[in-house]
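Trainee: from the sequence below, what's the structure:
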Amino acid sequence: MKKKIAIIGTDPRLNFLQQSVSEYLDTQLYPTMTWDTELRETIFAYEPEVIFLPIQPIQTDCSLELPPSCQTLFIGKTNESIDRESKKDTIQPFYYLEDEEWIWENANLTAEGFINYFYLYEKQAIYNKKFIITGYGRVGKRLALALHHLGAEVIISVRSELQLYEAKSSGYQIVTLDNVLDQQGEDAYLVNTIPTKWLNNEYAASFSRVFDLASNPGCLLDNENNIPLNYSLSTSLPGMYFPQDAGQLLARSVLKHLAF
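Mentor: Take a look at the predicted model:
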């Protein structure tokens, strides 16, 4: 008999996750981002051994209590309620956003998604444009490579001396994050991959456009008021443009962890 998995969330990737694991698991998809009494009763009645929570933390209208049948809990971003349930002795938590294979493959999709996003909203070629990428983690590296192959001028900006010279050894121009504003101008696009607030709103307005690929709250120091017109919070690009590929990527992470 197949194990049961309850997949919770509204992200379009989850439809393809469900399809991809259905050969191995009995699946139910609950398209909601809120844990309420109705969802709780439905999942308790289903008695899944595996529960997959959405990437963004699920909101709670009642106490988040998982059924006794739950043995494995797949967690994206967490919160206090999720943390409390994941600490139960009967539940094995798996933080799929920390799966190294998923991180690198998702970085590839993010880089390709950004290119599509740029074409759609800028309606310009990437060739011969200047892109300053802040951050040189997985997404920064994959994006730098993709833009470079399309003929862009790529500048990497980080605080880490190790990453700075790693980027230089790969053939990119470099500038420290403290001096990145020296590169500002109407001909420069800033692409942020650093998941923290570091950029003054006034300085952000001096670039041609700021594309923020980092998760909420983004890179702006003041992201509630006076948001520059040239600022775009461009998150969840894999789910936006490639839900099938991104969903199948999640499925591989799930099946690998469950040893299928």
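Trainee: please make it C-alpha for all contacts and neighbour counts, starting now.
Mentor: OK.
Trainee: wasn't residue 151 part of a helix?
Mentor: No. With DSSP: H, G, I helix; E, B strand; the rest coil as the criterion, residue 151 is assigned coil and is not in a helix.
Trainee: neighbours around it, how many?
Mentor: For residue 151, the neighbour count with other CA atoms under 10 Å is 14.
Trainee: that one - nearest residue in space that isn't next to it in sequence?
Mentor: Once flanking residues are discounted, residue 151 sits nearest to residue 127: 4.4 Å by CA to CA, 6 or more residues apart in numbering.
Trainee: assign that neighbour to helix, strand or coil.
Mentor: coil.
Trainee: am I right that it is in contact with residue 152?
Mentor: Yes. With contacts counted by CA atoms under 8 Å, residue 127 reaches residue 152, the gap being 4.9 Å.
Trainee: between those two, who's got more neighbours?
Mentor: Counted by other CA under 10 Å, residue 127 and residue 152 do not tie: residue 152 has more neighbours, with 18 against 13.
Trainee: isn't the more buried one up against residue 132?
Mentor: No. With contacts counted by CA under 8 Å, residue 152 stays clear of residue 132, the gap being 10.2 Å.
Trainee: helix, strand or coil for the closest residue to residue 144 other than its chain neighbours?
Mentor: In space, and not counting its chain neighbours, residue 144 is closest to residue 154: 6.5 Å by CA to CA, 6+ apart. Three-state assignment for residue 154 (three-state DSSP): strand.
Trainee: could you measure from residue 154 over to residue 223?
Mentor: Relative to residue 223, residue 154 is positioned 26 Å away (CA to CA, to the nearest Å).
Trainee: another sequence for comparison is provided below:
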Amino acid sequence: MKKSDIRTFGIIGGDKRQLFLAKSISDSCYDVLLGGFDRLESHGSLSLCNVKKAISESDALIFPLPSIRTDGSLNTPFSNENILLDGDDIEIILKKPVFTTMKSRFLKAYPRLSDGEIFDYGARDDFAILNALPTAEGAIECAMREYEGTISGSKCLVAGFGRIGKILAHKLVLLGANVTVSARKPSDLAYVKALGYNALNTENLRTVKRFDIAFNTIPKLIFDRELLMNTDTNTLIIDLASLPGGVDFDTAEKLGIYAVRALSLPGKCAPKTAGEIIKTTVFDIIKEVYR
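Mentor: As a prediction, this is how the structure comes out:
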């Protein structure tokens, strides 16, 4: 297949991100079929259809984040149906490029598709880096909603100095927060200090005292029972880590600590930007693979 052979994209399921993704692709002069959106009466000039038609009449398919539910059905929040791919669907899908997320989970549900061209756009660094910005902004929006004070003048802990932690710490400082960042790597701790943040070694994080808000970005149980028992009860904890997360929520509730699980923030807080990020990543993959 050549890049020029792709004229119609089938977008299968998803939330508002996929609707903005569809609009952005359409604006780039491609045809778009939206499958699994039967709860919508219309969506501008875009074609709404059932999943089977979107699969059969498109040149390439884009599945959402996450692509499937735990029962193997497609992630179609805008549909009242529980949609599963059947044998006919799979035979058609095998003949065209598929762009999805959580590829291993997708293929576990539909192992026959292992013989196809399956690209995991969610596993790419460029996708993760671009998504860090709306995630950070969404985390701050969550803090503004849940914290009874202002971000300006607040004492914030950012656990983790990865993609999200870097951007989140920067945005918090711009809003006037006093920011402490915890990290493990000596190089990360050096960057934290060089950028003017207070630094803590995550390995030595035994107490969370005198912080108004603590943001966790580490996909590991950091706020376990021991740490929560040494956390101020008036500290708001916002967990940004993917499931199973980094906070023992049951213990936090028992101790009277307010903890919020903030997942899929790009789709909730900035679906337009998130949709455009998916498009950019998918189109970059197409440029790399199909000349």
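Trainee: TM-score of the superposed pair?
Mentor: Overlay of the two chains. TM-score (TM-score structural alignment, normalised by the length of the first structure): 0.84; 249 aligned residues with a CA RMSD of 2.7 Å.
Trainee: compare residue 154 and residue 223 of the first structure (neighbour count), which wins?
Mentor: residue 154 (22 against 16).
Trainee: what's the match for that one in the second structure?
Mentor: Under the alignment (TM-score structural alignment), residue 154 of the first structure maps onto residue 179 of the second structure.
Trainee: so what's that match up against?
Mentor: 155, 156, 157, 158, 169, 172, 173, 197, 198 (CA atoms under 8 Å, 6 or more residues apart in numbering).
Trainee: OK, contacts around the fifth one?
Mentor: Residues near residue 169 of the second structure by CA under 8 Å, 6+ apart: 158, 179, 181.
Trainee: which other residues reach the helix or strand hosting the first one?
Mentor: In other words, residue 158 of the second structure. Residue 158 of the second structure belongs to strand 155-159 when assigned by DSSP states H and E. Contacts with strand 155-159 of the second structure, where a contact means CA under 8 Å, 6+ apart, come from 165, 168-169, 177-183, 202, 210-218.
Trainee: counterpart of stretch 263-282 of the second structure in the first structure, which residues?
Mentor: Here stretch 263-282 of the second structure aligns to the first structure at residues 235-254, judged by TM-score structural alignment.
Trainee: which residues touch that stretch?
Mentor: Against stretch 235-254 of the first structure from outside (CA under 8 Å, 6+ apart): 11-18, 20-21, 74, 96, 99, 101-102, 105-106, 109-110, 113-114, 116, 212-215.
Trainee: what do you get for stretch 188-197 of the second structure?
Mentor: With contact meaning CA under 8 Å, 6+ apart, stretch 188-197 of the second structure is reached by 161, 178, 179, 180, 181, 182, 183, 198, 199, 200, 201.
Trainee: what about the aligned partner of residue 211 of the first structure in the second structure, distance to residue 147 of the second structure?
Mentor: When the second structure is aligned by TM-score structural alignment, residue 211 of the first structure is paired with residue 238. Note on residue 238 of the second structure: its distance to residue 147 of the second structure, by CA to CA, is 10 Å.
Trainee: same question, residue 112 of the second structure
Mentor: 48 Å.
Trainee: of the two, who's got more company?
Mentor: residue 147 (18 against 13).
Trainee: report the contact partners of the counterpart of that one in the first structure.
Mentor: Structural correspondence for residue 147 of the second structure with respect to the first structure (TM-score structural alignment): residue 122. Counting by CA under 8 Å, 6+ apart, residue 122 of the first structure touches no other residue.
Trainee: residue 24 of the first structure - that's part of a helix, no?
Mentor: No. Counting by three-state DSSP, residue 24 of the first structure falls outside a helix, being coil.
Trainee: just to revisit the earlier point, I figured the match of residue 211 of the first structure hits residue 216, correct?
Mentor: Yes. Applying CA under 8 Å, one finds residue 238 of the second structure in contact with residue 216, separated by 6.3 Å.
Trainee: quick one: which of the two has more around it?
Mentor: In this view residue 238 of the second structure and residue 216 are compared by other CA under 10 Å, and residue 216 has more residues nearby, 28 against 25.
Trainee: so what does that one match up with in the first structure?
Mentor: By TM-score structural alignment, residue 216 of the second structure lines up with residue 192.
Trainee: residues in contact with that match?
Mentor: Contacts of residue 192 of the first structure (CA under 8 Å, 6+ apart): 133, 134, 135, 210, 211, 212, 213, 214, 219.
Trainee: so can I have TSV of these showing distance to residue 164 of the first structure?
Mentor: Below are these laid out as TSV (distance: CA to CA, whole Å):
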residue	distance to residue 164 of the first structure
133	12
134	11
135	9
210	21
211	21
212	20
213	20
214	19
219	19
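Trainee: state the pair within the residues you listed that is farthest apart.
Mentor: Across the contacts of residue 192 of the first structure, the longest distance by CA to CA is 13.8 Å; it joins 135 and 210.
Trainee: just the buried ones among the contacts of strand 155-159 of the second structure, please.
Mentor: For these, a neighbour count by 16 or more other CA atoms under 10 Å gives the buried set as 165, 168-169, 177-183, 202, 211-218.
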